[in-house]
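[1] can't give you the sequence, but here's the structure:
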């Protein structure tokens, strides 16, 4: 009986000891896990090796492809404006009418003079034809025949002059209707019906051609050599964007001025944009970006991956074991949202682009996004 009680007591003590050991082990494990930091969520991108077009960003403005100030080519009274101010006009469309009454009268007068001189020329030719044979028979004097010849030449010359006068009067009459020289947008009228206009003097309206349209901007002369090298490789694309807009416009460099402005140290350039969507209006400011040089076989990372310290710039590189290491880098030129790393990366590394504030060398991370760029 005593032996049974002893065995029972030993069994109870063993159970208590096992319980204490299990509790202590699990508590120590829980404390250990509680003190271990959680993985930090980060976003990453890859360092890329390849060619990079270095871009220059400047401010430019839209400029009409051509601007025409319409004037009358004849004197007269303005009788009608056949365009809507601010509206579109087509090439060849009649947009202004001048009173044609006086011009029509001048044409009619020229036609009358022509008809008269033509009749006199016919009469002179008839007389010369009639009296020339009589000269050999002695029926008319040589002086008379010479007079008939002179009259024929005189009237022939008059007919030519009259014909020219008719053509001039007809042309002048045509100028009573003014046609748009190009597809364009009309500005506000500078004179109104009833006003007297003078030939080649009175401005009537300004037309702006905006299909296509120019984007005008200037770059520092230090960028000119790289720009010319890029332009020599072919058509140079120019990207323009209206401030506040997310829509980029693709234009093409069309003009490089032939001299640098000595007062500003810049040179003017123009890019041509189709503007079929009427996104640009002359005088509007735009942000312009154009490639000025091409760098070969360079390593680039997103600008947001760069961090700064008193010792210089660095990035966090994610290693194969999921931990990050701080890597000091030497930063080169930038283009768009990427920057050249001239020293510190070989290309292909995963660099942290978001979440750096919680990191230090050796921190274990959890990648939540990898855009591969």
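    Looks like it came in fine. This is a predicted model, so every value here is computed, not measured.
[2] drop to CA atoms for contacts and neighbour counts, all remaining ones
    Fine.
[3] my guess is residue 99 contacts residue 74. True?
    No - the pair residue 99 and residue 74 does not pass the contact test of CA atoms under 8 Å, sitting 10.0 Å apart.
[4] any common contacting residues for those two?
    Counting by CA atoms under 8 Å, 6 or more residues apart in numbering, the residues touching both residue 99 and residue 74 are residue 176.
[5] just say helix, strand or coil for residue 279.
    Reduced to three states with DSSP: H, G, I helix; E, B strand; the rest coil, the structure at residue 279 is coil.
[6] any idea how far residue 242 is from it?
    Distance from residue 279 to residue 242, counting by CA to CA, to the nearest Å: 9 Å.
[7] and the two? Which one has more around it.
    When neighbours are counted by other CA atoms under 10 Å, residue 242 comes out ahead of the other of residue 279 and residue 242, with 18 against 12.
[8] check the offset of the longest helix along the chain from the chain's centre.
    Across the chain, the helix with the greatest residue count (assigned by DSSP state H) is helix 101-137. On the basis of CA atoms, centre = their mean, to the nearest Å, helix 101-137 is displaced by 62 Å from the centre of the chain it belongs to.
[9] second one coming, line it up with the first:
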């Protein structure tokens, strides 16, 4: 192997050895000068947000799922059969009682009425003729009685024919909002199960139907549900808003449904603007007086386990303490806490997954900065521009192992200062 080849092959090894030496020197310097890190477990208390609870008086209420229905939901049916020739209303429109809705073909019923009229007139003439003969004893009493009965039957048939003809015009039995027409023009209607044409719902007032389980009834004051114990009913709409007008109970079942174990109820609400429609799913809130001495805690602060519900509180020593509570119903975004808390308790509302019993915490009120008092002053900002130069010069002078820069000397004294510095440097070398 030539010397040139030896030089080319040994150059990479020399570079690797130099890099390793520099890395070792830097590691030694950083290990000797770097400040020691904090020991394990010395990170300080966990900052948490606490809510200092106080007893409150709130309305006692129960919320359950409910469904709206018309105060009157009437089926419109045809009383006579025939072909529908015309629909006389607009689907979904509001109609008055007695307003025509459908027209059935009248021809056959007009013919039947004419026939019944002729028979009624004939029987009436026959009865009047025999009336004079019975007075003269020219006929038997039976003949006259048969004529009277025949005339009565004919008059009844006439009345029925008149009714059948009038029923060919199907009218609204009640006032309200009409539904979809189930039969259209040209359909044949038969009396019976096929006679349903449409329906009418009365929307003002509107009814809301719901039920309560036995466990929900037990939460009411006294554990019983009576009309006098309910002061009113509120309605929570699907968008979460509360219906502006309160309702009242108009039906309370006297028995418990043995299949579901629930008691049926119904409330009535004004609905002048038709905002509520039949079939809507809403939530009904029963108001049953006031409940005193309860606490409102955010739902996120309540931990639900298989045994009980818990909240985490910050003690006077700023340590975590689990507290079993007795929770009632939801009110908005809060739990109603019936027992387990006292006035002034600081309930922790965040960082719950990181907390452990007796763990030190740094509590702060909602809206404050964690770990610092609310009135703490902000650190001074670094000076900018020329004003920062003295501070930078002082920091460089205080840094170990780095000489400070020489101040600029006046032009006339620069030579004298240079000559005076040379002997001093010589003495230092000696």
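    That came through, no problem. Worth saying up front: this structure is predicted, and the values here are computed from it rather than measured.
[10] surely residue 175 of the first structure touches residue 76?
    No - the pair residue 175 of the first structure and residue 76 fails to qualify as a contact (CA under 8 Å) at a distance of 10.5 Å.
[11] what sits in contact with each of those two?
    Common contacts of residue 175 of the first structure and residue 76 (CA under 8 Å, 6+ apart): residue 98.
[12] related to what we said a few turns ago, which secondary structure elements does the longest helix of the first structure sit against?
    For helix 101-137 of the first structure, the elements it packs on are helix 142-174, judged by 3 or more CA pairs under 8 Å, 6 or more residues apart in numbering; DSSP states H and E.
[13] tilt between the helix it packs on and helix 101-137?
    160 degrees (axes from the mean of the first three to the mean of the last three CA atoms, to 10 degrees).
[14] not counting the helix or strand following helix 142-174 of the first structure itself, show me its contacts.
    Remark: after helix 142-174 of the first structure, the chain's next helix or strand is strand 177-179, criterion DSSP states H and E. Applying CA under 8 Å, 6+ apart, the set of residues contacting strand 177-179 of the first structure from outside is 72, 91, 92, 93, 94, 95, 96, 97, 98.
[15] switch to 6 Å and redo it
    Residues external to strand 177-179 of the first structure that are found in contact with it (CA atoms under 6 Å, 6 or more residues apart in numbering): 92, 93, 94, 95, 96, 97.
[16] how about the strands in the stretch 151-300 of the first structure?
    Along the stretch 151-300 of the first structure, the segments classed as strands by DSSP state E, counting those that start in this stretch run 177-179, 184-186, 196-197, 203-220, 237-241, 248-256, 266-273, 285-302.
[17] so which of the ones you listed comes closest to residue 22 of the first structure?
    Relative to residue 22 of the first structure, the nearest member of those by CA to CA is strand 285-302, separated by 51.3 Å.
[18] pull out the buried residues from that closest one.
    When burial is assessed from 16 or more other CA atoms under 10 Å, strand 285-302 of the first structure yields the following buried residues: 285-293, 298-302.
[19] and for stretch 180-188 of the first structure?
    Per 16+ other CA under 10 Å, stretch 180-188 of the first structure contains these buried residues: 180, 181, 182, 183, 184, 185, 186, 187.
[20] what does it contact?
    With contact meaning CA under 6 Å, 6+ apart, stretch 180-188 of the first structure is reached by 85-93, 206-209.
[21] ok, now stretch 57-69 of the first structure?
    For stretch 57-69 of the first structure, the surrounding residues in contact (CA under 6 Å, 6+ apart) are 206-210, 213-217, 282-289.
[22] got the end-to-end distance for stretch 88-101 of the first structure?
    Start and end residues of stretch 88-101 of the first structure are separated by 29 Å (CA to CA).
[23] remind me, longest strand of the first structure?
    In the first structure, ranked by residue count with DSSP state E as the criterion, the top strand is strand 48-71.
[24] now find how far off-centre the helix or strand following it is within its chain.
    From strand 48-71 of the first structure onward toward the C-terminus, using DSSP H and E, the following helix or strand is strand 76-81. A distance of 38 Å separates the centroid of the chain from that of strand 76-81 of the first structure, by CA atoms, centre = their mean.
[25] what are the contacting residues of stretch 190-202 of the first structure?
    Stretch 190-202 of the first structure is contacted from outside by 71, 72, 73, 74, 75, 76, 77, 78, 79, 80, 204, 205, using CA under 6 Å, 6+ apart.
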